[in-house]
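Chemist: coordinates only, sequence not included:
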């Protein structure tokens, strides 16, 4: 295929659509491939021009020029990464397989460019005398760190070896994600008799029938979400149905078929450890944490070891209560992991008069979005939202909203894609299509993806309590991107340390139960009646029951990630059995509770083997320390939420990566974060 980027190619110039929204109908695989080829060549030429500039390096001729480079390639890559996650097909998968290693090689040609590093290093040495403003100093520091950690200062043989490792890691990560999507689709559980789904609501059964119909199957198809826990497990009365569903979730990526990920896990562990050693670190985890707010394994362990004993003690008590509830049902069979969610819902309902399934008729997707998520953003930040029917997404399910600031000016675009489909990977995520930058004159375009089962035509999409929380969570990421007010793309929006990026999104979850917000969106889908008082009270003041179990499941996934990525190269090479290795790691940490499966196991742990969270899944708990502390701050300032929201936006959400993240937090809060609010939230103190 020709590599020429013709004027008609949608990536040749910035999109003429509002805010630079990509013209998705024109973003074909052929256009993407052509843009990749010329985009990589163009960026390398731009970098060569930077390093060949006569005279000494300056901020403008080196760093600012570097920030301006690669725009064609980035436009194409952002669309490509969105499509391969949210609406892939065999052509896109073939492109991903072909170009993931080539992108890694291309990035290394820049990040391992010794002449570029020497120019940046010279500026870094003189940074105090350059008259730079604070954001420019931060940009210089970040690039110096980026290239140093990439290995630019290594000798040439080491740089060549490092580039080869990066290429192999990219190939393995891409294969892992492709395998997982295919195996997740194949592992969907088909039930032939509706009686097997006894306990599910009519809307969930309708969604299962629709999923089967879309695949040309007879019966009812329960598609799988990414974590081990499947929402239907809370409601299915039949133990055999629960066992089938949990077994399908846990076996993904390890069924001995063409999509088996176990060899890829072992290979990734070896490759990442070898790369870390080449860069001077004992393990991949040591390498990753050195550039996180946590800084080192000891700090992460200190947090985890403050949580694990209390969490496991609570979980053991909760598991005993759940087993007693099973026996009270007249079922004397041993308590199983597939019983956990079902009996947790039962005990919660009996003890607290709280039935999570009873919430579903009151939380219809469109209303939760407009009268909940958007309404909270209006309450706090004065934002307005308008559907842009004239702007097309990349799939018929996608809706594009224009976001307006409190003064009526256009802030950016929000792209909403909430329904599951075979071409979409599991889970939920946020993705920037156009990061904000004053240097490039760009305003933000950000997409949120969920995986809500699509109801039959004409039926409402009713949510679970977890799906409501996820909707608020992902919009927190969107706000972080939309509020960005920085000069340089490298520091824009969510371009912050991985163990800080979840903090704004976790904070945004608090508004789902804030009375003024909850009363607005929690309305019965048929008659608009408000949520019954007992359900509203339970949402506003959720019991800490089952928090021990939930915390242990999250801790277990965190420990699996750390166990793989704390291995040296020799230790990783010695692992022969993935399941045995992970079981031993959980046992050593005291997290091997039979009835509580980890939130993820290695073969379907997309976060750490196919995304950017390797040695970083701890970030969710780490960020939750900041989150819980900030929730307290908002409650202290509840008398004027609009002013509080503006203060939070100005101090944190608008700043991107323009300063060390914990410095921003400490300045906002007036002190470092305290862990006690998190422990109280999870019933651990």
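Modeler: Structure's in. What do you need? It should be emphasised that the depicted structure is a prediction, and the values quoted were computed from it without experimental measurement.

Chemist: switch to C-alpha atoms for all contacts and neighbour counts from now on
Modeler: Will do.

Chemist: for the nearest residue to residue 337 once chain neighbours are set aside, what are its contacts?
Modeler: Residue nearest to residue 337 in three dimensions, not counting chain neighbours: residue 595, with 4.0 Å by Cα to Cα, 6 or more residues apart in numbering. Residue 595 sits next to 319, 335, 336, 337, 338, 340 when contact means Cα atoms under 8 Å, 6 or more residues apart in numbering.

Chemist: how does it look with 7 Å?
Modeler: Listed by Cα atoms under 7 Å, 6 or more residues apart in numbering, the contact partners of residue 595 are 336, 337, 340.

Chemist: how near is residue 614 to residue 260?
Modeler: 19 Å (Cα to Cα, to the nearest Å).

Chemist: for comparison:
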């Protein structure tokens, strides 16, 4: 059983479960979810039934009168709760990509039930006794390497989830996990509410000055969809970012910026400050119960980085390398803005605007200039072709697979020999019921227990600009990188070739999980790859070499500033989770104290970064945000192999597939990395690639 510590959703129970589509056998292609039949009211009863069955599975292991063995305890636990995994998988994915008030209510109702079941398993003394009995005789068992790893993971997992706790401590641990699950859910809901609450309606065309035609058109379409005349902008990335980059109206940029940075920080029911305090203090209490001095110590004991000290010194090393460049870049933009007539000091809402203008002037590069070459459908074809050249994969749309929204497309993915590999859903465009950002997830992980191969069902979700009545969806260069990034995660899931689902695909240490995604971004500036698909959507002309050269130059534009920004997020995360006493400071004071050494701007009154920092308070990145930078070191180092041998070199790709993508979490990440690269990674390749090295 891939024991559930994520959160679900729900609503009042429906009658009778015999006809509940979530509980019936799915006679669909590859047993994909029958979305056309699933209703919101199906979830609570389905979860209830699945929980009962999962509990029976666990009880059967506990009550087995035979001595504990790997098969009747460890493996049996791994495969238990299959129906619960399946139903919860649908629920969690919908709650992120296509939610509504009813589904969110479902989430709140089901969340404590799932936490309670998680605690029933992880705090069950009789179950732990059986797991420990197998673990204690591990040396005498004839286990494969993967079985040995599963046994180690199972035992450590129990210990890390409180199995050694007694009496009141065990009871308190269970209360904390349930409360944390609800708080994380609430945090994310508050951010979504606040993101959706703000709309800027422009009725005077002169206020659109500076905005590209495509941005205006999208804004007009958004207004129309809301029954309004004019142009509407909101806080979703495809609307917010272009406005901040291109809008000449400084007052409106300020308004947008302040709306974005004050999310969940206003004096209303969606304020996240108290939620943050509760989350970090409960995480500390939980870590203390388990014998760790901080939540960061607890988390990092199962990471490549190992300790908070190592993470902080890693972040500090990159901070020292980045800061001089960031300061130089800040001065350059300030001087440029003054020369362009800026009155007063450069403010945060000016940064993207003047940076974009400087980039255009410096490199002759304008984001809008490259967008016509990145028509979404063509980019998708290019990404699929890259996967074909590297790994021999082929993609075929399957219209018989049901989808949860008309924007979603489903594909069958095949190996070079024609064998079926995976289902892949692609869900590209923003909508009200969808959280911001981009992510990959699975509805079913790959596994191969007792010769029964289960191929994965993977989903990639983004928030790219929608096509309009007159224009296809054209991506920014950043969005092309985002697509490659999430597709890299999907390859990790699709190419998985492990026995056990809990170690399949992305079931790896959090600071290793970004390597397969971030390495893919390196192809974004390779002319050899771009030539396969990047043609002007009107003329069919290939992307010019000169434009690609500008892209490469512009890619490192302000790399010091951007590096400092990411490092500040990592340091902020580590500070919250390295506390050894409960936090009482208000959130903004804590934030400013930690992040000030990386800041180049004064604080904007009324803004707060942490109240919308979903990665660490509603996602899985607590004491783990540094992992993005950690993975940059890995991916720059790893991609140097492709640069050396050829960007489509099949032997290098095959080695990456066999040693990293297929292996999931079956071995320690450093062991896997060295098997591919032949050595441990160094920061040199990253500093060089980022232009942070003289």
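Modeler: The structure has been received and is ready for your questions. Just so it is clear, the structure is predicted and the values come from calculations on it, not from any experiment.

Chemist: just the TM-score for the two chains, thanks.
Modeler: For this chain pair, the superposition-based TM-score is 0.96 by TM-score structural alignment, normalised by the length of structure 1; 678 aligned residues with a Cα RMSD of 1.9 Å.

Chemist: circling back to that earlier point, give the buried subset of the contacts of residue 595 of structure 1 as a PyMOL selection command.
Modeler: Applying 16 or more other Cα atoms under 10 Å to those, the buried members can be selected in PyMOL as follows:
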select buried, resi 337+340
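
Chemist: closest to residue 368 of structure 1 among the contacts of residue 595 of structure 1?
Modeler: Set against residue 368 of structure 1, the nearest of these by Cα to Cα is residue 340 (28.0 Å).

Chemist: trace that closest one over to structure 2, please.
Modeler: In structure 2, the residue paired with residue 340 of structure 1 is residue 351, using TM-score structural alignment.

Chemist: repeat for residue 355 of structure 1
Modeler: In structure 2, the residue matched to residue 355 of structure 1 (TM-score structural alignment) is residue 366.

Chemist: the nearest residue to its match once chain neighbours are set aside: neighbouring residues, count only.
Modeler: Closest residue to residue 366 of structure 2 apart from its sequence neighbours, by Cα to Cα, 6+ apart: residue 360 at 5.0 Å. By other Cα atoms under 10 Å, the residues close to residue 360 of structure 2 number 16.

Chemist: quick check: residue 360 of structure 2 vs residue 168 of structure 2, distance?
Modeler: If you go by Cα to Cα, the gap between residue 360 of structure 2 and residue 168 of structure 2 works out to 63 Å.

Chemist: do the same with residue 318 of structure 2
Modeler: Separation of residue 318 of structure 2 from residue 168 of structure 2 (Cα to Cα) stands at 44 Å.

Chemist: tell me which of the two has more neighbours.
Modeler: residue 318 (20 against 9).

Chemist: counterpart of the more buried one in structure 1?
Modeler: Aligning on TM-score structural alignment places residue 318 of structure 2 opposite residue 307 in structure 1.

Chemist: looking at structure 1, which strand is longest?
Modeler: strand 410-419 (DSSP state E).

Chemist: got the contact list for that strand?
Modeler: The contact list for strand 410-419 of structure 1, computed with Cα under 7 Å, 6+ apart, reads 19, 397-405, 443-454, 482.

Chemist: restricted to buried residues, select those in ChimeraX.
Modeler: In ChimeraX, a selection of the buried entries from the contacts of strand 410-419 of structure 1 looks like this (16+ other Cα under 10 Å):
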select :19,398,399,400,401,402,403,404,405,443,444,445,446,447,448,449,450,451,452,453,454,482
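
Chemist: noted, bye for now.
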